[in-house]
Each structure stands twice: as C-alpha cells, then as structure tokens.
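Enquirer: give me the fold of what follows.
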Amino acid sequence: MNAGAVGTRDQQHGSNTRRKKRKFSGPRNVKESCIGHRGILITCSPGQEAACRREAYHLLLEYFELFREKKKDIELSGNDLNQELSLEDELKQLRKQTSKTGLPNANMDLNMFYTIEVGVKGSVFFAFHSSVDVEPCEMVEKIMQDVERTKVRKCRYSVRFIPVDGICYARKEEASRLFCELLEKKLKQWKPLEKNSFAVVFRKRNNSGAHRNDFIEAVAQHMPSCFHVNLDKPNITILVEVLKTSCLIAIVENYDRYCKFNVHELWERLEMSEKNVQ
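Expert: Model (predicted):
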C-alpha cells in the first residue's frame, strides 16, 4: 500500500476514531515569550517536566479557587446577613460539584494561568493571566504555610515553587529597570523601617554571558539607604533567576524559613523536628 492510500484510509476512518479526553499536557504556545509575564517557576528533576506540569497544574488550580472564594467572602461581608447566608449556601453547592479528575467546578476559569516554555530542563513556568489579581508571592507563601501547618508534602515531582514578579531580557540594564518598578510597588506595602535588611540571590542556567556581580549590583543599588545587607537572616530576599535569555525577578519574604521555597526540604525538616520531639 502506497503512502497516498494510507492517507486516504486515515481520512475515511477519522470520524470513527474515539474522541479522547482533553488533558493538560504542555505549554499553550511554545513560541510565546515569557518576557513581561509574572507567575510561578516550578523546578523538578530533568526528565520529569511533564509529570511536574500536570501535578502543579492541579495544585495551582486548587489555590486559585481558594483565593477566589476568599475574595468572594470579602465582597459578601458587606451585604445583608440573609443574603450572605444564601450566597454561602450556593458556594458550598458549587464546591461539591467537583469532577472525577479532581478539578474544581465548571465555573472555574481555566485560563487564569498557563505554561510558557523557558527552554531549561527541570523548569516549568506558569504564567498568570494579566486579569488575575493574585500575587505570585502571596500564592507561594500560602502553599508553604499549608505545608508547614499540615505537614503534608502536597506534591511528588514539583520541588521548588519560585514566585516571579516580573520578567525581562537577561541584561543588567533591563534587570535594573524592572527591579525599580517592582521595588516601588513593594515599598508602598511595607511600613517604614519594618523590613530593613535584604540579600540578593542570583542563579543562572543556560547562559554564559550573565555575570553574577553585574546583576547583583544592578538591583542592590536601588535599595533605599535605610536597608542594609544581611546574608544570614535577611527580612527581604531579592531573587534573580537567569534562564537562557530571560531574567526572572521576585522580591520575597520568609525565603529561608520556607527552605528556599523547596517543598520537599521543608517537609523533611518538619518530619525531622517531629521525630526529635518524640
């Protein structure tokens, strides 16, 4: 049978092919650049990216639903008591409408986040849609808090959950400009002299041209004079992650407390502490 005949047969029997269930299996658009996005970078062992992507997708979806419900509860707090109770009952019903795959109810917006290829093995980046009002740092801290509180690891393949406040090209001038924008927003949230020490953590992968000292100096020079460097126990940690031609930046708190946002290390430390108590 020649190639033409095979193609014709596939076309004839294509309508009889069983339609497969949609699965979250890869980036929405591998050609899309991550520049200008914010989200969460998740690391895993090389070769386990697909498993990590599926696992992290369900976990993040769960937390997006959690934050959305929290926002609804705040909006409901100003309404009439009877009306509030009625809406609360409705929310409870919606929570019960969970599919067999473990996904939240059908009203959940599945386009709030998606993956973008970063071109580095062992790394999966989930970009937040521009309309999402949840901060990546806020979500990562909530995940870590839950691991610390429940002593449940929550994931098998996903290792580190690194929040990303913004992404620019991997040039020190671009990093300096982006950090200024991010810092201005953060300073409005902090009380004067409440957070007065910082450290810069720089990592790079698949980029030989990015020099550590250049990027550290590019961001550190913008810190207000009331802040001092503390490499041991800083109040604020500035994360600079260079992946190929992209530079991911985040300004975070509790970086060391949560084992550099490593879920497995945090869980193991909690397990060890519990054994020592016994």
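Enquirer: from now on I want contacts and neighbour counts done on CA atoms only, so please keep to that.
Expert: Fine.
Enquirer: of all residues in the chain, which one is nearest the centre?
Expert: Within the chain, one residue has its C-alpha closest to the average C-alpha position: by Cα atoms, centre = their mean, that is Ile40, at 2.1 Å.
Enquirer: that residue and Phe125 touch, don't they?
Expert: Yes: under the criterion of Cα atoms under 8 Å, Ile40 lies in contact with Phe125, with a separation of 5.9 Å.
Enquirer: wait, a strand at the residue nearest to the centre of the chain?
Expert: Yes: assessed with DSSP: H, G, I helix; E, B strand; the rest coil, Ile40 lies in a strand.
Enquirer: could you also give me the structure for this next sequence, so I can compare it with the first?
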Amino acid sequence: MAPRGGRSRGRYYNNNSLGGDELPRSSCGFLLSCADRCENKCVSDVFRMMDEFWTSSSSSPTGGDSAAGGGGAEASDDEKKEGEKDKPTSATADVDVSKALEEELKDLRAKSRRENAPFKRVDIGSRGTLYMVATEHAKNENDAKPLPTRVHDTVRAIMDDVDKTRRCKSRWLNRFLPVEDVCVAKLDDIKACAAPIIARHFGDPNDTAQDLPVYRYAVIYDHRICTKLDRLGVINAVVDSVPKRHVVNLDRPQIVIIVTHVKNSAAITVVHDYYELAKWNMSELAKPPEERMGQNEREKRLAEKEAAKKRKADDKAEEEGADAKRAKT
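Expert: Okay, here's the model as predicted:
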C-alpha cells in the first residue's frame, strides 16, 4: 500500500522530475503557475504575450523573421538559377516546389525566433510551475531602464490590460510574477539580494530628505519542492532592508515583497497592488471582483477588523470621557 500522501505528492513531482535545473542565479524573468500538464501551452501563450508587450529592437520578432526571410530568399534565388536549365514543365511540380520552399522558410523563421527569443523556459522539475529566464536578447542598450525593471513593467502592463478588458490572455496561465533577481536560499544571501531591489521600489534607506513617500507593505514567503526555511527569519531579513519610514500593513499593503523558495534558490519579487490585482493571478483577475476566489471573504474579514478597531477606539474614548467627569467631581 502506498504511504499516505504519496499519491498527492507524486502528482506534482517525482524522483525523476527532481533532476530539473536550479533557477539561474543573478537572473530575472517570470515565475508562472499553470494548470497541471499544460506547461508547454502556457509557454506558447507567454511568447505570444511577449510579442505584444515586450518591446525591444534586439528581440523583435520582425527582425528575426526578416533575417530568416533574407536567407530563404537567397536560397530560393540560387535554386532558381540552378534550375533554369531544367525547368519543370508540370504545373503540379511548380506548386510542390513552392510549398516546399514555403515550409523551409517557415522552419527557418521559427528557428530564428527561438534562438533570438528574449526569454526561454527553465525546467525546474515541478509540474504546474515554470520559470522563464531573460536571455541576452532581452537586453536593449538604448533603454534607460534596468532589465529587471522592464520585466516588472511588462508583467504589470499585461495585468493592467487584463484588469481593464476582463479578458484573460491565457487559458492555462494562473499567477504571473516578475522576478527581479535570484540568489542562494540562505538568509544572508536573501538579505543582500533583496536590498537593491527594495531600494528601487522604496527609495534609498539613507535618504533623509523631507516629504518622502510612505508606503504600506507586506512580505510573503512561499516555498516549492524544497526544505522550508524559517519563515519569520526570511521575513525579518527582508524587512531589515526596507527604509524605516514605511509601515508594515498585512491587510491593505500598497507594495508586497515575495520571496519564493524553489529548491536551493530564492526568487525575489516586488509588486504593487497585490490584492487589488487578484494576487497577480491572471485567470482570477479576468473575473468581476465579486466573483474572484476568496475576494468576498477577505473583504468581509477586513471589514470586521476595521469595525472591531472602531469599537475599541470608541470604548476607549468613552472611558476617557468618564474618567474626566469623575476627576471634575
């Protein structure tokens, strides 16, 4: 008899799948969750979204197609020159040759796009979880933004579009998180890796200027196919890098820092409007707010907490008023 829980675990990973790759260190990209056994379809959808939202001259699909198309055109000219001595007399033969050339050009274009793609999939050995790493073709020297910032802004643009149109861009994709850096899954490494990312979103912790923005934030620790780290230790390591003027708010944070522990690596993500955008879950975000999973329960819980806080403040004010009256008498 199989041990209890073994069947459930085997559904998502097994001894063979644990041989997958680690998340590339010091890389940025996308951490995705999708329906089980639909990983390849999810990757195709991500590439399609990148064609629409990722703007880079070095990774433009048009550039790849033109390069492939140019090579194919030269090949076809050579074939025409060689075939001038022995031209086919049959119209059917002409059609067959044209189809063969079109198929060859199509294969060349597809190969060129794969080789020059700004992102590629990393097999981490877990079903339903994907990591798309940014390649050297994603870099653009003409863009002033750092590559991790462009990755974040691209995913944010996709989520804003889904939120606005209520149209999900993938049938299989669920969570779509931008990863700004990856490090070894140790507390000291996580703290050092998160510090510059936090500075980009929260400001320099050493800045003492007046009228600096103050954000409400929260830290989330998630883990997959790994031995869990101490959750509170990870959170404290990240919080130490956040400027002290910002306030921890677990109920309504404006910014959420997510540390995702996968195998021996830790992926650092910083997102705004985490709960407003349905935890950056594309399939849930496409639904009306009242139909999103857990949304009504969360709003109800927050309303109850705020009501309890208000009652506590009213009771305190009433007690202080009563004490003041007794003091007068």
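Enquirer: thinking again about what came up before, show me what contacts the aligned partner of the residue nearest to the centre of the first structure in the second structure?
Expert: With the correspondence set by TM-score structural alignment, Ile40 of the first structure lines up against Phe30 in the second structure. For Phe30 of the second structure, the contact set (Cα atoms under 8 Å, 6 or more residues apart in numbering) comprises 130-133, 151, 176-179.
Enquirer: where do the strands sit along the stretch 1-150 of the second structure?
Expert: Secondary structure of the stretch 1-150 of the second structure (DSSP state E, counting those that start in this stretch): strands at 29-34, 119-122, 129-134.
Enquirer: and Asp160 of the second structure, which of those strands is closest to it?
Expert: strand 29-34 (16.4 Å; Cα to Cα).
Enquirer: mean shift of the closest one relative to the first structure?
Expert: Taken over the aligned residues, the distance from strand 29-34 of the second structure to the first structure averages 0.8 Å (mean Cα distance after the TM-score superposition for the first structure).
Enquirer: that strand to strand 129-134, inter-axis angle?
Expert: Taking axes from the mean of the first three to the mean of the last three Cα atoms, to 10 degrees, one finds strand 29-34 of the second structure and strand 129-134 inclined to each other by 160 degrees.
Enquirer: before we move on, the earlier item: columns distance to Ser8 of the second structure on top of the strands of the stretch 1-150 of the second structure, output as CSV?
Expert: Converted to CSV, the strands of the stretch 1-150 of the second structure look like this (distance: least, Cα to Cα, whole Å):
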stretch, distance to Ser8 of the second structure
strand 29-34, 17
strand 119-122, 24
strand 129-134, 16
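Enquirer: closest to Asp251 of the second structure out of those strands?
Expert: Closest to Asp251 of the second structure of the strands of the stretch 1-150 of the second structure, according to Cα to Cα: strand 29-34, at 24.0 Å.
Enquirer: mind jotting down where the helices sit in the stretch 101-250 of the second structure?
Expert: With DSSP state H, counting those that start in this stretch applied, the stretch 101-250 of the second structure shows helices at 147-165, 187-202, 231-239, listed in chain order.
Enquirer: what residues in the first structure pair up with the last one?
Expert: The reference is to helix 231-239 of the second structure. Against the first structure, helix 231-239 of the second structure falls on residues 212-220 (TM-score structural alignment).
Enquirer: contacts for that stretch, please.
Expert: 172-173, 175-176, 179-180, 200-203, 240.
Enquirer: widest-spaced pair of these?
Expert: Greatest spatial distance among the contacts of stretch 212-220 of the first structure (Cα to Cα): Cys180 and Arg203, at 19.6 Å.
Enquirer: how many other residues sit next to Tyr131 of the second structure?
Expert: Other residues near Tyr131 of the second structure come to 24 when the count uses other Cα atoms under 10 Å.
Enquirer: wait, what's in contact with the counterpart of it in the first structure?
Expert: With the correspondence set by TM-score structural alignment, Tyr131 of the second structure lines up against Phe125 in the first structure. With contact set as Cα under 8 Å, 6+ apart, Phe125 of the first structure has these partners: 39-42, 115-118.
Enquirer: Phe125 of the first structure and Leu239 of the first structure, how far apart?
Expert: According to Cα to Cα, to the nearest Å, Phe125 of the first structure stands 15 Å off from Leu239 of the first structure.
Enquirer: picking up where we left off before, from Ile162 of the first structure, how far off is the residue nearest to the centre of the first structure?
Expert: When Cα to Cα is applied, the distance between Ile40 of the first structure and Ile162 of the first structure equals 6 Å.
Enquirer: so what sits against both of the two?
Expert: In the contact map built from Cα under 8 Å, 6+ apart, the residues linked to both Ile40 of the first structure and Ile162 are Val140.
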